[in-house]
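J.: starting from these lines, generate the structure:
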Amino acid sequence: MTEQMVYNSIHVSQSTFRGGLISPVHRWFRLTPSFGPELVDIMLEEMETAAHHRVMDPFSGAGTTLLQSKFREIESVGFEINPFLYFVCRTSTRLDLNPDRLRASLAAVEYAFAENVNKTSCLGVEELGIPLPKIHNVYRWWRQDVLKELLLLRNVIQTSPKQQTHRDFFLLSLAGVLVPDLTNVSLGRLQLHFIDKSTHDLNVWRSFAGHAKQMIDDLERISDTVIRTPAAVFHTDSTTLEGVGPLPHPVDRVITSPPYPNRYSYVWNTRPFLYFFEMFQESREAAALDLKTIGGTWGTATSVLSKGRIEPWHPIIDKWISPVSDEIRRKDPLMANYVMKYFNLLAQQIVSQDRLLSSSARCAYVVGCSRIKGVYVETDRLLAEIFEGLGLGYSVRKIERFRRRHSGSELHESIVYAYKA
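T.: Next up is the predicted model:
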């Protein structure tokens, strides 16, 4: 694959989540391990994407690919296994809400919230009659006074607006400021870090209302053609696409970024959201989801991966991944199993989506190389070999290394372009 390798630096303001922080709608929810909207534009243009094409993201996350496709008036579809991120993606791409009606709903939420705060002024958070989030050590995550107002506001949003679309919109507004603004954490690129916010000025309504008003203002700037451009989102595992039937039209372009193989937990960063918004009711649910995901090593996944030996799923995995996994196994069997699981699932995902693609489909996968137990995992080259070796008719056109990861000079982030022959 040496002849397909190119180096083309793309600034972090374009390639990472930072670009979305100042972009309408993209800024509604910050997902740090995601690429930026401008990087989506770069990939769309590289693959000569036109308005009649259809774009897919099998790891849709917060919806960057789908949103940017909508802004370019290109139909799109996404898949997401994480129920909270599915909610974010689905709600963010629903742009046909009336701003004036949303402002009226926000005023109703404000009135009901103030009334509830006054009624419960003498009560502690555990006296409200509202179940606490079922996350381990809940007061490590939230100050009691802040959690009290958060629960009151969440419940008001779930009952005050008459339209479900308005409720979802304001729940997303609350999610947009929940972490890190109102939670005892700082937000790193790969994980959350607990910090002491006992003396911080945390104002639940001010944070929520400010973000909600910005979101409503964003809606006013969006054109009717963008609003009408379809963007469908499915809550499913992209390695199986269970429950996904034939799409109305074949997919022409795939733009995505699976989790990187650097022991990043796909679920851990979203734990406070999953439990606060009652998508999970038991502590073991987050660990169970992490076990299913590509890149999951947290909780139950750790105990499962520490047992036995995970075998390659396909001969091309055996050819290219087994040597890497065997080298890691001499130092850490658990991480050797993790690497094998990672590439097994990545290959299964490529195979599962094939039935949805057109015969001339083009794919762009953003991946990161890693060093695991001192062994260099050259994800971009390995993924390129897998694309060509699965027997699906792919030819790798280019591996574009666009950014050095901060953890090492040889650890690049790359785009692997694979086209159907």
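J.: only C-alpha atoms for contact and neighbour calcs from this point on.
T.: Fine.
J.: can you give me the helices for the stretch 101-250 of the chain?
T.: Under the criterion DSSP state H, counting those that start in this stretch, the stretch 101-250 of the chain carries helices at the ranges 138-141, 144-159, 164-178, 204-220, 224-228.
J.: what's the most buried one of those helices?
T.: Ranked by mean neighbour count, those are led by helix 164-178 with a mean of 22 (mean count of other CA atoms under 10 Å).
J.: and residue 314, which of the helices of the stretch 101-250 of the chain is closest to it?
T.: Among the helices of the stretch 101-250 of the chain, helix 164-178 comes nearest to residue 314, with 40.1 Å by CA to CA.
J.: what angle separates that closest one from helix 144-159?
T.: 160 degrees (axes from the mean of the first three to the mean of the last three CA atoms, to 10 degrees).
J.: list the contacts of helix 164-178.
T.: 28-30, 88, 91, 97, 102, 105, 154, 157-161, 207-208, 211-212, 215, 273 (CA atoms under 8 Å, 6 or more residues apart in numbering).
J.: which one, of the helices of the stretch 101-250 of the chain, ends up nearest to residue 112?
T.: helix 144-159 (6.6 Å).
J.: to check against the first, give me the structure of this:
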Amino acid sequence: MRNVERDLVGQRSDLTFKHNKSLGRHGWLRLTPAYSVKLVKEIIAGAPVDVSILDPFSGTATTTLTAAEHGNTAVSFDINPFLIWLGNVKCRSYTAAHAQEVRDGVAAAIAKTPALLSQHNWRPPLFNIERWWSSTTLEVLAALRVALVQEFGEPAEERADGLAWVAFCRLVIETSSAAFNHVSMSFSSETAHYEVGHVTDLYSAILDSVLLSCGSPLIGLGEVLEVDARAIPEMGRRFGLVVTSPPYPNRISYIRELRPYMYWMKFLEEAREAGEMDWKAIGGTWGIATSRLTTWGPNGKLLPEVLTDTVGRIAATDTKNAQLLATYVLKYFYDMHLHLSSLPNVLEPGAELHYIVGNSTFFGNVVDTPAILGESMRMLGYEDVESKIIRKRNSNKALFEYDVTARWGG
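T.: As a prediction, this is how the structure comes out:
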């Protein structure tokens, strides 16, 4: 049956982050961890009207924002301070008076920017920064940032206005040499030189777009909390629907793509912090996280048999780094097993789960993500575990996206 499904399914770009770009707040920043608003809407539409919704892997807060737009109460978890900040900015309601205050503050900041060009302004300690922006563009961005801090405060401060800083995040990417024409980022061979007038005009246009997209108040409530999804504590509240898309076992580090935003917003100050965060993230292996895989072990925990077989096949491949990547796959599903074992701490009896996941291949060995997660769920007492193919992920015939569903009996 699975092969018949594969033959019939298409790539369905409407079920990816590409679909979100024109959908108001969902399109504020283009990040590959996002998945389709359309898919989340379909799942929520099939649930009880007043169900409380959880996304334990918030990312760009797609689930939480969609739920709040639908009228539900939703909570999501993340460990990345930038994503927690971004998600909460997305999930607030804003008045027309507030929007005007932001416009006035930004106008004042833009007016100050030319005079600030003559002084030495802080720049983010991003490695090889002039690969991203020319020296001319950097000078303008740095001066504008100082002016915005004077008007709104640093992004992480409680008094700061998130809307002005979301627009600034868009600005730093749109003036950079980075290109987002595939799952991750690439760079143009030359950086563009933007003068102050061009940068401030572009910033004003971006801000107008951001403010326009949040003109309507949300009818539900959404919130992003700092919680490690591998060890979810008792919280005094429970959820009847889980809709989430954890990182896929494909060894793509999302922290790497987030770096420009995190450095400019001062949520990241040095490369080691990025590596530490990647180590804590499920599926993260960048920087120091990669080296730590060489000494990591699962502490004898009972894991799905299909996972043991998969890891063994990858490790036996006559290829450089086969053992390293086998350990990576093992750790990914070990962390997911920990997550699923702590998730019942916040589930209502009968809670319905939807995990949007993708399979992977390593040296020709298919990692059957839905089968491995499904076996983990059954081992941990989840019921009615099933999976269905949603879409073909790219031109590789072996890669698909799935909805793995289950129910917590309680």
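J.: could I get the TM-score for this pair?
T.: The TM-score (TM-score structural alignment, normalised by the length of structure 2) is 0.90; 399 aligned residues with a CA RMSD of 2.4 Å.
J.: residues near the closest residue to residue 225 of structure 1 other than its chain neighbours, how many?
T.: Spatially, and ignoring its direct neighbours in sequence, residue 225 of structure 1 is nearest to residue 73 (6.8 Å; CA to CA, 6 or more residues apart in numbering). By other CA atoms under 10 Å, 19 other residues sit near residue 73 of structure 1.
J.: next: residue 137 of structure 1.
T.: Around residue 137 of structure 1 there are 9 residues (other CA under 10 Å).
J.: distance-wise, check the equivalent of it over in structure 2 relative to residue 259 of structure 2.
T.: Superposed on structure 2 with TM-score structural alignment, residue 137 of structure 1 falls opposite residue 128. For residue 128 of structure 2, the distance to residue 259 of structure 2 equals 12 Å [CA to CA, to the nearest Å].
J.: kindly report the same for residue 84 of structure 2.
T.: 15 Å.
J.: of those two, which one has the most company?
T.: Set residue 84 of structure 2 next to residue 259 and count neighbours by other CA under 10 Å: residue 84 wins out with 23 against 19.
J.: host element of the more buried one?
T.: helix 81-90 (DSSP states H and E).
J.: you'd agree residue 388 of structure 1 is up against residue 395?
T.: Yes. Using CA atoms under 8 Å, residue 388 of structure 1 is in contact with residue 395, at 5.8 Å.
J.: for stretch 2-19 of structure 2, list every residue counted as buried.
T.: 6, 15, 16, 17, 18, 19 (16 or more other CA atoms under 10 Å).
J.: and for it, what's in contact with it?
T.: Here stretch 2-19 of structure 2 has contacts from 30-39, 389-394, 400, using CA under 8 Å, 6+ apart.
J.: circling back: which of the helices of the stretch 101-250 of structure 1 sits closest to residue 67 of structure 1?
T.: Of all the helices of the stretch 101-250 of structure 1, it is helix 224-228 that lies closest to residue 67 of structure 1, at 9.3 Å by CA to CA.
J.: so what does the closest one touch, helix or strand wise?
T.: In terms of contacts (3 or more CA pairs under 8 Å, 6 or more residues apart in numbering; DSSP states H and E), helix 224-228 of structure 1 is packed against helix 64-71.
J.: which residues touch the residue nearest the centre of structure 2?
T.: Nearest residue to the geometric centre of structure 2 (CA atoms, centre = their mean): residue 59, 2.7 Å. Applying CA under 8 Å, 6+ apart to residue 59 of structure 2 gives the contacts 33, 34, 78, 83, 87.
J.: make it 7 Å
T.: Each residue near residue 59 of structure 2 by CA atoms under 7 Å, 6 or more residues apart in numbering is listed here: 33, 34, 78, 83.
J.: map the last one onto structure 1.
T.: With TM-score structural alignment as the criterion, residue 83 of structure 2 lines up with residue 85 in structure 1.
J.: for its match, give me its contacts.
T.: Going by CA under 7 Å, 6+ apart, the list of residues near residue 85 of structure 1 reads 61, 62.
J.: kindly recompute the last result at 10 Å.
T.: Counting by CA atoms under 10 Å, 6 or more residues apart in numbering, residue 85 of structure 1 touches 29, 31, 59-63, 79, 91, 235, 267, 270, 273-274.
J.: now do residue 340 of structure 2
T.: Here residue 340 of structure 2 is in contact with 229, 230, 231, 232, 334, 373, 376, 377, 380, 381, 382 (criterion: CA under 10 Å, 6+ apart).
J.: quick one, what contacts the equivalent of residue 141 of structure 2 over in structure 1?
T.: Residue 141 of structure 2 maps onto residue 150 in structure 1, with residues paired by TM-score structural alignment. Residues counted as contacts of residue 150 of structure 1 (CA under 10 Å, 6+ apart) are 125, 142, 144, 156, 174, 178, 182, 203, 204, 205, 208, 276.
J.: about what we covered before: can you pick the most crowded of the contacts of residue 85 of structure 1?
T.: The contacts of residue 85 of structure 1, ranked by neighbours (other CA under 10 Å): first place residue 63, 32 neighbours.
J.: that residue -> structure 2?
T.: Aligned partner of residue 63 of structure 1 by TM-score structural alignment: residue 61.
J.: need the contact list for the residue nearest to that match when sequence neighbours are not counted.
T.: Leaving aside its chain neighbours, residue 61 of structure 2 sits nearest to residue 87 (5.0 Å; criterion: CA to CA, 6+ apart). Taking CA under 10 Å, 6+ apart, we find residue 87 of structure 2 in contact with 26, 58-62, 64-65, 76-78, 81, 222-225.
J.: go again with 8 Å.
T.: Per CA under 8 Å, 6+ apart, neighbours of residue 87 of structure 2: 58, 59, 60, 61, 65, 223, 224.
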